[in-house]
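Enquirer: quick one: sequence plus predicted model below, questions after.
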Amino acid sequence: MIAERALKTLEFDKVRAQVASYCTCSLGKTVIDELVPETDIEKVLQLLDEMDEGLSILRVKGNVPMGGIFDVRPHARRAQIGGVLSPVELMEISSTIRASRILRQFIEGIEVEEDIQIPYFIQKKESMPTLTGLQHEINACIDENGAILDSASSELRSIRQQLRAQEGRVREKLASLTRGTNATKMLSDAIVTIRNDRFVIPVKSEYRSHYGGVVHDQSSSGQTLYIEPDAVVQANNEIHQLKSKEQVEIARILLMLSLKVQEVAPDIFITVQLLGEIDVILAKAKYGQANKCSKPIMNSDGYIKLGKARHPLLPIEKAVANDIEFGKDFTSIVITGPNTGGKTVTLKTVGLCTLMAQSGIPVPALDGSHLAVFNQLFADIGDEQSIEQSLSTFSSHMVNIVDILNQFDDRSLILFDELGAGTDPQEGAALAISILDEVHGRGARVMATTHYPELKAYGYNRPGVVNASVEFDVETLSPTYRLLIGVPGRSNAFEISTRLGLPDSIIDRAKTFTGTDRHEVESMIASLEESRRQSEEDAERTLELRKQAEALQAELDEKVKAYEAKKEVLEQKAKDKARKIVDEAKKEAEEVISELHKMRLNANKIVKEHEIIDARKRLEKAAPENKVLKKQQQLKARAQELSKGDEVKVLSYGQKGVLLEKVSNSEWIVQIGILKMKLDESDLEYVKPEKDKQTVNVSSVRNRDSNVKLELDLRGERYEDAIVRTEKYIDDALLSNYQRVSIIHGKGTGALRQGIQALLKRHPRVKSYRFGEAGEGGYGVTVAELK
């Protein structure tokens, strides 16, 4: 645990007070008032993660419903020991239960609707008991102002009805007395009032005997007596009895509700604790939002790196932000320089940021800052002269330092302010060096300030130690409060004196009293400061250029995204257009095929050559142009020189044919069955013969039998006639140099199909046969491959 002395020295209580101001109920404020830094890194990480979840919720939702929460633990404890709770106490319990229910629903809504991860809040929500039943029972008996409702019980309703009726009768009786003939003379005022919880009328003292009854009060002058006339004494007694019954019934109701509270007291304790924890988490997050704080990255290696860190207790607009880093390459920082330069503020900034992070509070530094979890933090800061112990400033500091040296270890952070001050400078500097050697040598993380010039060289002579200073602007004669790590401080006494008007002769004489070494050191320090300023300016220019490059990169990324999006749109349009063209081509092809099929079925109709040519042209126009396929076809066509009589495959129709003659540089007359077509050479693919065949004169074949078709239709033929026709057809097809023919025999009983296929099987010039494909007639057609 961090020592209380360090918390007090660094004014951590003021930070806690600032955070507590963001709490919405006394529960959170009580917890924060007792908040102390944790030393277990796992616990610290959990506290910071909880705070970060609260920050995420505030960013998304803006606020969290935390109203109507009271610290009702004392009420629950009193109920546990048999005490009867008051209506106000019961209403506070009901309000707290209602607040917990609303908060649970709020967290459930975030869990379902928002895209943020809040596991710790969900865990607390699930751990929160459901006490809605008790809330409803209390609300059914007590209103928001703490008054017992008539509906609390049937007995109470009956009593109050009787009471109101009886009070009405008494008021009416007394009102009739105030309206009597002598009322104006005998009464001080014609009103009905109450004294000692009984209805009375104000009677002038001289007419007391006229009304009789009981005197309950009199005016300060004694001229007016408040009398309860005999006529209403009995009625008032009945009212008093009814009020007594009412109080008894109210006490019974309160006892009953208190027993209900007693039954769930442990759950109430848990609910209050969880509500307090959530209030604390949200208070830390709100504090971070308001003060531009961030969640630091924690480690257990003693590494500290704060970017643009500000003192938490200084106003944002006045605090100077500093970059502070140590704990890796060097573990000790010695800040030298004159007083009032901001050295102490730097120490407190590091100390307070460490305490805040270990308490789960965001720190006033940039995102990505690193802080370490220390087991102990010691601070010797400020003038601690003790009058009670008759100790000087030096003695008081030394007592504290001795205490630190007896307790610290390598997991400690030690802050020394003006180390060795208050005694002889030479001895003080020697003590300071010796103390720094001790704490640095034992592995602690140390920050120390001093104005002793002897310590300026300390960082150069010790590995793991670095000098630092706080910048001073000689032009304005004021410190800038900017920390310069790696540059020791210098006094600037001569420059300041010159600016203030001290004669140059005095300054020159003073310089002769300083040693040559000291002058050289001061010159070296001045050179280091100038080099640092130059490097910072270069870094700023580099940062600006990097920002410009990042902006340009972002712009290019946006353009690339826009291009990709436009490209996808255009590709989709092209695909839609291509799909539309293909659909139209399919439709046109189907129409052509349908017409050809009708022509084939109409055996009596003679199909003219020009009709076949027209159909072929329509098929050519229907097919969408495929430039890639066309290019590939051209490459294949060029790969083999074509010549008259070659067998070729017509790519656009998928049929084989024979070249008859070349009519131009790129066109051929091709015989496909009975059709003669003029086709482009790019649409033709050379077919290599499977074996050498006797050359057939195509023109003579064509002249021999120009009516041989690619298919033989035997449907309706007798079996014997069909076999004869098939044998003759195969001979004719062979003479026509056909490679494949189709024999249509229909499905029927299958006898004709079997006979045809038996003939084909034993025919010496039939290489193979098969049933037709779905588009060729299926089982009603046999396709034969000829040798």
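Expert: Received the coordinates, thanks. Everything quoted here is computed from the prediction, not taken from an experiment.
Enquirer: rest of the way, CA atoms for contacts and neighbours
Expert: Fine.
Enquirer: verify the assumption that Val64 is located in a helix.
Expert: No. According to DSSP: H, G, I helix; E, B strand; the rest coil, Val64 belongs to no helix; its state is coil.
Enquirer: with adjacent residues omitted, what lies nearest to it?
Expert: Nearest in space to Val64, with sequence neighbours left out and distances taken as CA to CA, 6 or more residues apart in numbering, is Leu58 at 7.2 Å.
Enquirer: next, count neighbours for that neighbour.
Expert: Close neighbours of Leu58, defined as other CA atoms under 10 Å, add up to 16.
Enquirer: what about it, distance to Met51?
Expert: As judged by CA to CA, to the nearest Å, Leu58 and Met51 stand 11 Å apart.
Enquirer: check it against this one:
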Amino acid sequence: MNEHALKALEYGKIKQKLMNFTASSLGKNLIEQLAPSGDVREVRERQEETDEGATVLRLKGSVPFGGITDIRPGLKRSKIGSMLQARELLDIADTIRGARLMKNFILDLAEAEKLELPILTGLVRDMEPAGGLERQIRSAIDDQGGVMDSASPELRHIRSQIRTADSRVKQKLESIVHSSGTSKMLSDPIITIRNDRQVIPVKQEYRAAFGGIVHDQSASGATLFIEPQAIVDLNNQLSEARAKERHEIERILRVLTGETAESADILLEQVDRLAHLDFIFAKADYGHAMKGSRPMLNDQGIIKLKKARHPLIDPGHVVPIDVIFDEHTHALIITGPNTGGKTVSMKTIGLVTLMAQSGLQIPAEDGSEIGVFKKVFADIGDEQSIEQSLSTFSSHMTNIVGIMQEVDFGSLVLFDELGAGTDPQEGAALSIAILDAVYAQGATIVCTTHYSELKAYAYERPGVMNASVEFDVETLSPTYRLLLGVPGRSNAFEISKKLGLPADIIDAARLQISRETNQVDKMIASLEKNRKAAEQEEERARRLKLEAEEKEASLTKQLNELEQKKDQILKQAKEKAERSLREARLEAEKIIDELRHYRDRGQVKEHQLIDAKTRLSHALDALDQPDRKTPSVPVKKAAAGFSPGDHVKIVSFGQDGYIVEKINDHEYLVQAGILKMNVAETDLKSVREEKKVRPVVNVRTSGQTVKPELDLRGERYEDAMLKVEKYLDEAMLAGYPRVSIIHGKGTGVLRKGVTKLIERHPRVKDSRLGSQGEGGSGVTVVEFK
């Protein structure tokens, strides 16, 4: 990537922000080396690993990086035989432990949540933390980095000698310090250390009274720090023991260093993987912090940003923008007033592109798309001053010349105030020529400008779109919104009028502008008016759509609840009927068994027969009235037949209804509440109605009676499919449990169409071809749920 473009777009600041989310210096080192990639395959892999990291953080909130440090310098020194210090060895043990915890964390999460994390699991699955080395280090070095007595038997013995000798020295000195005969000879009754030897502070005039060795004196010379002759030998023994201790500790550290060297190559590879993991989770954490999203990627230069925000601007003040570069648009000309947000909009496009190509999530809404560019160029400078010096123009032109030499197909080029700093007429002409040349190379262009000539540029050339930053004339301030398809106006006259400039002066100024410019300004004003009207209509349509969707969801919910309630009622009714039937059968069987018992004993009496008959009658009544709490309905025996409109009772359900039509000699279509069902004549009883006027029963749908079969023979395919779809709904509402669709055999086109339509119908339970007596493969039998 072009270094000048990275600097101009402040890519380094993004890396600095990203570093704040790393857990160790390992991730920071990788971020320092981070640069956008121009390979779409590599960018997809980078985005995929960031997305996996985001998935883990969304589920767990954090990742166990505790104890992991950059131990690579120590590992490399161990390989060349340099002895490692205890602190370095302890860091190695901590990192080994951290690697083990990280491996278990990711693998356990993937298994528990049934997650597909190929990149993360691939990084940790082959990691084999050196558990043996970790145990060796921890058995020898404590958490503060000190070598413990248990590191070796020899060290334990030496330290025991040190403690004994030290105790004897202290006892001897204590007796001297607290002796009544010597206390007046001391500056202070204390024991102190000089040159690793225990000494006492003696007044200068009493030096000869103690003998021994003088190790130091005070600044005034009045006090000497003397090691009395009585403890010289004891201090010598203590020093010798401490020297042995140092040699033994060095020996232990060299042994541990040697063990580390044997595992150094494996550990170096694991540290690299841990660094990559730290880098991945830093990217994911940064994306979460800025409410970013994973962009879709392409290599055709297409950019579609939804509510994109500049990542370096305070989220509370940044204004989101929408940007569209489709397959037909390859250049965007942004016009508008100074400090209106043109440069910020352009930088947003460039910086978001660099972030995406670095594998970072972007500060935009889901569904945004980014083109992966092989090269990104930018010519951006501070063009906010009133006067432009020749040196500034020369500097910009030098940069543009360099861009022209490298730009090609697959490049993104950003021009800020192209052609500024020179004569307006020449600058505009030069800008148009540069844009034509870059566009001819197949590059994607974003250009900001003040030149009115460039407003017409987009209208005259295909693939170029105008855009502007909105300015609120009422408040005399920019809104920073990017408006696509509309060129910007200077608004100088409107602003001057608001500020109180006399109208005659403004009118005189208008006369100085060419007719063409006035027409362009009027056209732009009309476009802005139409745009605002369209936005209001769009907002109204969006609001109505949301209301309609909410109503639809509410009605769907109510319908589902009714369906569930209906199913529940039918289920309960069926269960009650079955329960009553079982109880009645058990009672009847019990009565029959008793009668048989009395018969066998020859003791059947009249009152026993009467009692059995009464109980059997009650059992039969229970079949007619399964729910005792429901008031009984007077019924009469079934007549020879029923007519449409007859009030009947469905015995098996205990439910009242009305005859809709006679299906055959043994079956009727009955409407019970909102349901219609086929019921056998033997399952129906006529109900005596208290009112003579029967309710009107609607037995027709869409103006005609719904039949249990639909004949499609001779129909065109499209008409037949419409009829099938309509018929299935009507048959379902009519309460048919099953229907037949006659499509004939023929070429099989109708049969295939019917089968496909039935498969996606939500209320169809099953379907099959007709049997031998039903029409065979020329008929499809459909069963409803």
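Expert: On my side now, so go ahead. Please read all numbers here as calculations on a predicted model, not as lab measurements.
Enquirer: which neighbours do Leu58 and Met51 of structure 1 share?
Expert: Taking CA atoms under 8 Å, 6 or more residues apart in numbering as the criterion, Leu58 of structure 1 and Met51 both touch Ala285.
Enquirer: I'd guess Lys28 of structure 2 is in a strand, am I close?
Expert: No. Assignment of Lys28 of structure 2 by three-state DSSP gives helix, placing it outside any strand.
Enquirer: ok, and the closest non-adjacent residue to it?
Expert: Per CA to CA, 6+ apart, closest to Lys28 of structure 2 is Met19, 5.6 Å.
Enquirer: now for the one you found: which residues touch it?
Expert: Listed by CA under 8 Å, 6+ apart, the contact partners of Met19 of structure 2 are 27-28, 31, 282.
Enquirer: that one maps to what in structure 1?
Expert: Using TM-score structural alignment as the criterion, Met19 of structure 2 maps onto Ala20 of structure 1.
Enquirer: measure stretch 293-312 of structure 2 end to end?
Expert: 16 Å.
Enquirer: do stretch 479-495 of structure 2 as well
Expert: 15 Å.
Enquirer: so what's the gap between that stretch and the chain middle?
Expert: Here the centre of stretch 479-495 of structure 2 is set off from its chain's centre by 37 Å, with CA atoms, centre = their mean, to the nearest Å.
Enquirer: buried stuff in it?
Expert: Using 16 or more other CA atoms under 10 Å as the test for burial, stretch 479-495 of structure 2 gives 480-489, 491, 493, 495.
Enquirer: C-terminal to whichever strand or helix holds Leu609 of structure 2, what's the next element?
Expert: Here Leu609 of structure 2, judged by DSSP states H and E, is contained in helix 606-624. On the C-terminal side of helix 606-624 of structure 2, the closest following helix or strand by DSSP H and E is strand 635-636.
Enquirer: packing partners of that following strand?
Expert: strand 684-687 (3 or more CA pairs under 8 Å, 6 or more residues apart in numbering; DSSP states H and E).
Enquirer: and the helix or strand just after the strand it packs on, how far from the chain's centre?
Expert: Tracing the chain past strand 684-687 of structure 2, the next element assigned as helix or strand by DSSP H and E is strand 709-711. Here the centre of strand 709-711 of structure 2 is set off from its chain's centre by 51 Å, with CA atoms, centre = their mean.
Enquirer: what span of structure 1 lines up against strand 709-711 of structure 2?
Expert: Taking TM-score structural alignment, strand 709-711 of structure 2 hits no residues over in structure 1.
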